[in-house]
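Participant: sequence and predicted structure are below.
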Amino acid sequence: MTDTAKAKESANLAPLHSDTTPAKWVKNNLFNNIMNSVITVVLGVVVVFLVVQSFGWIAGEEWEIVRVNLRNFMVGQFPSDELWRLWTSAFLLIGTFGIGTAAMAHNAYDDANEKGLVAERPSLLNLLARFWPVLAFVALMVSFSETLPPVVGVIAGVGAIVASRLVGWALPASIRSLAVPMMAIGTIVAMAVLAGTGGLIAMSAGVVALVIAASGLSRRFEGSDPKSMAIRTGGPIIIGAVTLVIVNAIGFDGFGWEDWGGLHLTLFATVVGIASGMPIGILLAIGRRSELPVIKGFCVVFIEFVRGVPLISLLLFSSFILPLLFPPSVETPETLTRAMIVIALFSAAYIAEIIRGGLQAVPKGQTEAAQASGMSAAKIQRLIVMPQALRAVIPAMVGQFISLFKDTSLIATIGVAEFFQFAAIANSQPNFLGKSLQLVTYSIIAVGYWSFAYTMSKESRRLEAQLGVGVR
């Protein structure tokens, strides 16, 4: 290649503009020709106008409706003398998940260093950058508080996040390996304090804790000597079982979820839908690919029926028709419990189709190679097929989670006052009736939904970047 050709090639690869200063960037990107200059000026005028109007509306609008209904927006009609349960369970969850996630991050950091990969210790500033939308929304809502306890509680919560992360990172490796069981057990205790120990909560939480402890840790220490593996696997199971026995023996009465409301209920319904729908969806996706006609037929019928019916119709069915199908001798589950089950099954049907698309994207040759090496069908699914399938469908999966988060507003149709419904309730109160404050209340609702949905989207992109989704 001649010098002239090399010069032309380097010129083609060089950036079009050298934006060494902000002024040069503005000139080269916004005012580089007449058309772009006109568009920039017009859009600039529109943006300035909207900003000025927004500030004028914020300064002059009646925000008393938010101050009066602040507790309704956040926790619904939760009794004042029972609020200690909310704060206690919140700090338990913050502590256990802060310690658990920091321990898992430290394990991943050590693993990357052992493999010679570039690893960076997560900082508190990085954590703030990841979750700033949610933190900003919490700060916005706390700014409407007329009492000191919510402000102190939020500040203490932020301090608990920092402290738990530091503690989790400093734990020895032997304890850090138990991060997942610790989080499961912490969730059990937190839910027992908040909602009581009876019924579905204790049973489901106990099953989840024991399954995670038994399967997750046995896989982690697979190949270790039998005694060590037995201790590391059996230890969390025993701890989880003892925790369940103690919690049920104490018999926390709690404050059942039938009386929950506001953002608290919306987030809980979302977490239940995701946590319950995910494993059911995986089983349905695998079952739809089964060669057994009965299993495949059941999965196909269930998925296609649920996906072909609006969620609101299923919620109405669970509220008005389903109780009539129970025999008189059987106690009918409460309204919100039935709604939670419907949301979980509805989410599972959509997740199943997303995962099925990921399973089809895994090359068949990898499965055949694993079979040729003597691996069992369960190991092939768990170690080869499912990790690749889940990695490929992260964007679609998170999109479904965001959609589910917004769809929880439909439970208002069966008489449950969640986050969105309290906007209408606030505007119908005698003190605010006829004042046309819908823009105020629904703006707060919109900001709340956006903050959590955008955070989930950011975390999805971060996970995609870490796993190299879409990168060959």
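Facilitator: Structure's in. What do you need?
Participant: only C-alpha atoms for contact and neighbour calcs from this point on.
Facilitator: Will do.
Participant: that's a helix at residue 433, yeah?
Facilitator: No. Applying DSSP: H, G, I helix; E, B strand; the rest coil, one finds residue 433 to be coil, outside a helix.
Participant: let me see the ranges of the helices in the stretch 151-300 of the chain.
Facilitator: 173-176, 179-195, 199-211, 217-220, 226-250, 262-288, 293-307 (DSSP state H, counting those that start in this stretch).
Participant: any chance of those in a markdown table, plus mean neighbour count and distance to residue 155?
Facilitator: Formatted as a markdown table, those follow (neighbours: other C-alpha atoms under 10 Å; distance: least, C-alpha to C-alpha, whole Å):
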| stretch | mean neighbour count | distance to residue 155 |
| --- | --- | --- |
| helix 173-176 | 14 | 27 |
| helix 179-195 | 23 | 20 |
| helix 199-211 | 16 | 29 |
| helix 217-220 | 16 | 35 |
| helix 226-250 | 16 | 29 |
| helix 262-288 | 21 | 19 |
| helix 293-307 | 16 | 43 |
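Participant: second structure for comparison follows:
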Amino acid sequence: FLVVDGEWDVIASNRRLLFLGRYPADAIWRVWPPSLWLAFAGGLSYGIWSRLSIRELVFLGLIVAFLLAFIARGEATFLVLLATVIGGASYVVGRRLRDTDRASRAGQVAIVAWAAFLPLGWLLLFSFGAPSSSQIGGFLLNVVLAAVALTASLPVGIALALGRASRFQTLRYGCVSIIEFVRAGPLLVWIFMAQFVLPDFLPGFLGDVDLIIRVIIVLTIFTSAYIAEIVRGGLQSVPKGQVEAAEAVGLGTFTITFWIVLPQALRAVIPAMVSQLISLWKDTSLVAIIGAFDLLRVSQATQSQPEFRGTPHEVLLFAALMFWIVAFTMSRLSRRLEGTLGVGTR
């Protein structure tokens, strides 16, 4: 099927629709700067804090070959190759600086690069005369939903977990109420609420908030509730003796929480945390139910084209492959991080 019977022309002919949806052709340039920035930040970080294995090099090579075979045409070919060169060069630079006295400074640059990635992408995709967020679709929509919700849900979830463990009853009961209320309903119901109910609760000065922004809000709140429970388990795993010892030497609550308890708690729950984030990535496909033009809905829409009727397997297999690539990459990065931090070892 993959080599002989598959009608893969449906992918090549609809590559822009599958990856960008209805995003205007004259605004596609906005997608490339964040992509090149991601290649730089990822390559530099991997060079400083890890090392590529042969399997990972083969995996990255297959991804590049896949992009060139199915996606890249004309200018896109040059940009895919440029992203590959930037990622490879930044990885080599990171490896060279890793064992020098400039390793700390290089690590700071990598952290700043990651911190600037989301604001850069947001400004280019949603500001300075950018098209409406409702025009974002395809694979790009899934990436935007997951990236923004993931970034926002981590601090919110940690804050809810700390609030639930607080000694102040008002704060604790408030956080418990939020967590249990959100977890009591399935994500699909919350997504429908983002479409029909949430607009009535948003302040009037915000105006007509786009559906995609409302979905991001719901995904953030939903994921934050589950992350809060994961982090709470990590907080409970920290021996109370360490807290008592810190209090005995005169350390304050803030110092104990953020410098002793929280780092150990987060380290202990990395596997569960990444599992939840992978689940968030896959759950972005649910937005197709409310009419958002994500990768799954675009894959279904291609079947209405007369020349490609009867080719659902090829398009759905392609969509599944795209979701798997991202989920597998997150899983591999998680295992590398666990090995670096010694999770599961004494």
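Facilitator: Perfect, thanks for sending it. Since the model is a prediction, treat every value here as computed from it, not as a measurement.
Participant: TM between them?
Facilitator: Laid over one another, the chains give 0.90 as their TM-score (TM-score structural alignment, normalised by the length of the second structure), with 341 aligned residues with a C-alpha RMSD of 2.4 Å.
Participant: hmm, back to that, next, format the helices of the stretch 151-300 of the first structure as TSV and append distance to residue 376 of the first structure.
Facilitator: Converted to TSV, the helices of the stretch 151-300 of the first structure look like this (distance: least, C-alpha to C-alpha, whole Å):
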stretch	distance to residue 376 of the first structure
helix 173-176	30
helix 179-195	26
helix 199-211	20
helix 217-220	15
helix 226-250	21
helix 262-288	15
helix 293-307	20
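Participant: for residue 347 of the first structure, find the nearest of these.
Facilitator: helix 262-288 (5.3 Å; C-alpha to C-alpha).
Participant: tilt between that closest one and helix 199-211?
Facilitator: 60 degrees (axes from the mean of the first three to the mean of the last three C-alpha atoms, to 10 degrees).
Participant: helix 262-288 of the first structure packs against which elements?
Facilitator: Counting contacts by 3 or more C-alpha pairs under 8 Å, 6 or more residues apart in numbering; DSSP states H and E, helix 262-288 of the first structure packs against helix 70-75, helix 293-307, helix 335-361, helix 394-407.
Participant: show me what the helix or strand hosting residue 126 of the first structure is packed against.
Facilitator: Secondary structure from DSSP states H and E places residue 126 of the first structure in helix 124-142. In this structure, helix 124-142 of the first structure packs against helix 148-170, helix 438-467, with contacts taken as 3+ C-alpha pairs under 8 Å, 6+ apart.
Participant: at 10 Å what do you get?
Facilitator: Here helix 124-142 of the first structure touches helix 64-68, helix 70-75, helix 148-170, helix 438-467, going by 3 or more C-alpha pairs under 10 Å, 6 or more residues apart in numbering; DSSP states H and E.
Participant: I'd like those laid out as a markdown table, including mean neighbour count.
Facilitator: Shown next, in a markdown table, are those (neighbours: other C-alpha atoms under 10 Å):
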| stretch | mean neighbour count |
| --- | --- |
| helix 64-68 | 16 |
| helix 70-75 | 22 |
| helix 148-170 | 16 |
| helix 438-467 | 16 |
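Participant: a markdown table for these, including distance to residue 336 of the first structure?
Facilitator: Listed next are those as a markdown table, based on distance: least, C-alpha to C-alpha, whole Å:
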| stretch | distance to residue 336 of the first structure |
| --- | --- |
| helix 64-68 | 26 |
| helix 70-75 | 15 |
| helix 148-170 | 27 |
| helix 438-467 | 21 |
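Participant: between those, which one is closest to residue 424 of the first structure.
Facilitator: helix 438-467 (7.8 Å).
Participant: that closest one vs the second structure, mean deviation?
Facilitator: Averaged over the aligned pairs, helix 438-467 of the first structure sits 1.4 Å from the second structure after superposition, using mean C-alpha distance after the TM-score superposition for the first structure.
Participant: so where in the second structure does that helix end up aligned?
Facilitator: Using TM-score structural alignment, helix 438-467 of the first structure corresponds to residues 312-341 of the second structure.
Participant: give the contact list for the counterpart of residue 219 of the second structure in the first structure.
Facilitator: Here residue 219 of the second structure is matched to residue 343 in the first structure, going by TM-score structural alignment. By C-alpha atoms under 10 Å, 6 or more residues apart in numbering, the contact set of residue 343 of the first structure is 269-270, 272-274, 276-277, 311-312, 314-315, 337, 404, 407-408, 411.
Participant: can you pick out the most distant pair from those residues?
Facilitator: Using C-alpha to C-alpha, the contacts of residue 343 of the first structure reach their maximum pairwise distance at 276 and 312, which is 19.1 Å.
Participant: identify the residue nearest the residue nearest in space to the middle of the second structure in space, chain neighbours excluded?
Facilitator: The structure's the second structure has its C-alpha centroid closest to residue 147; by C-alpha atoms, centre = their mean the separation is 3.4 Å. The spatially closest residue to residue 147 of the second structure, leaving aside those adjacent along the chain, is residue 118, at 7.8 Å (C-alpha to C-alpha, 6 or more residues apart in numbering).
Participant: surely the one you found and residue 112 touch.
Facilitator: No. Shown here, residue 118 of the second structure and residue 112 do not form a contact pair, counting by C-alpha atoms under 10 Å, at 11.1 Å.
Participant: angle of the longest helix along the first structure against helix 148-170?
Facilitator: Longest helix in the first structure, counting residues (DSSP state H): helix 83-114. Between helix 83-114 of the first structure and helix 148-170, the angle comes out at 30 degrees (the same axes, to 10 degrees).
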